[in-house]
Each structure stands twice: as structure tokens, then as C-alpha cells.
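# no sequence on hand, only this structure:
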């Protein structure tokens, strides 16, 4: 089974104190992404974790 074509439109982004942003992971549902962001936020570090939806690209229509 290959999940190379899986749709993972939800991103968890880490933003540091300097405004630098890094993608932490991609997820299939907003709920899943939010749970990851919440767990990372609970670690007590000074980074901000946010959930964002990617723009739909490359879809035939």
C-alpha cells in the first residue's frame, strides 16, 4: 500500500521569537493537526505552534 497520493492539507507550523516559521508536519484533518500543535505547545517552550490549511494546488478540474 502506498500513501504517496494521500491528501494532507493541514500543516502544523512552528514560529520562533524572531518570526521564523518552520513546517513541523502535515496532517489529513484539522483535529489531528490541532492535537499535535497542542501537545507541542504544552512543552513550555517559547515557540508558537499554529495550524494552517494549505492552498489546493495541482488538482484537475
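Thanks, I have the structure now. Keep in mind it's a predicted model, so treat the numbers as computed, not measured.

# drop to CA atoms for contacts and neighbour counts, all remaining ones
Fine.

# residue 13: what's it in contact with?
Under the criterion of C-alpha atoms under 8 Å, 6 or more residues apart in numbering, the contact list for residue 13 reads 21-25, 49-52.

# so which strand or helix has it?
Using DSSP states H and E, residue 13 maps to strand 10-15.

# can you name the next helix or strand after that strand?
strand 21-27.

# report the inter-axis angle for that following strand versus strand 10-15.
Relative orientation of strand 21-27 and strand 10-15, computed by axes from the mean of the first three to the mean of the last three C-alpha atoms, to 10 degrees: 160 degrees.

# got another, please set it beside the one above:
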């Protein structure tokens, strides 16, 4: 997926207390995704977030 030509290769995932997983957003760089996690971690403990690389389709 891209946003105006920028490839969004990284996603932030959140897992809730019941084990359900949700995509928080997609980002162009790992650093950008990690910055989002860092800001979300400030909201409080007991939230689990991580960054995943999104596989790009073969061309």
C-alpha cells in the first residue's frame, strides 16, 4: 500500500488484554512506526504494541 507514491512498509500492531490484535497504522519507515509506539506507551502501562514489516507483493 502506498500514500501518494510513498510505500508504507511498516505497521504498528496493538494487542489487547484478550489477545485480539489491531493495526494502529502503516508507516514509511521503521523509525516512524517506533515513534508512534513511543507516544502510545505514554498513555499508560499494560498495552502491547510492536512494529511489523509488511511484505511487498512481487512485481
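On my side now, so go ahead. Quantities reported herein were computed from a predicted structural model and do not represent experimental measurements.

# only whichever of the contacts of residue 13 of structure 1 are buried, select them in PyMOL.
Command for PyMOL that selects the buried part of those, burial taken from 16 or more other C-alpha atoms under 10 Å:
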select buried, resi 49+50+51
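
# in a markdown table, list the contacts of residue 13 of structure 1 along with distance to residue 33 of structure 1.
Putting the contacts of residue 13 of structure 1 into a markdown table (distance: C-alpha to C-alpha, whole Å) gives the following:
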| residue | distance to residue 33 of structure 1 |
| --- | --- |
| 21 | 16 |
| 22 | 15 |
| 23 | 12 |
| 24 | 10 |
| 25 | 8 |
| 49 | 10 |
| 50 | 9 |
| 51 | 6 |
| 52 | 9 |
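
# which of the contacts of residue 13 of structure 1 map to contacts in structure 2?
Counting by both residues aligned by TM-score structural alignment, their matches' C-alpha atoms under 8 Å, the members of those that carry over to structure 2 are 21-25, 49-52.

# closest to residue 34 of structure 1 among these?
Of all these, residue 34 of structure 1 sits closest to residue 51, with 6.3 Å by C-alpha to C-alpha.

# now that closest one: which helix or strand?
Per DSSP H and E: residue 51 of structure 1 is located in strand 48-53.

# post-alignment, that strand versus structure 2, mean distance?
Following the fit onto structure 2, the mean deviation recorded for strand 48-53 of structure 1 is 0.7 Å by mean C-alpha distance after the TM-score superposition for structure 1.
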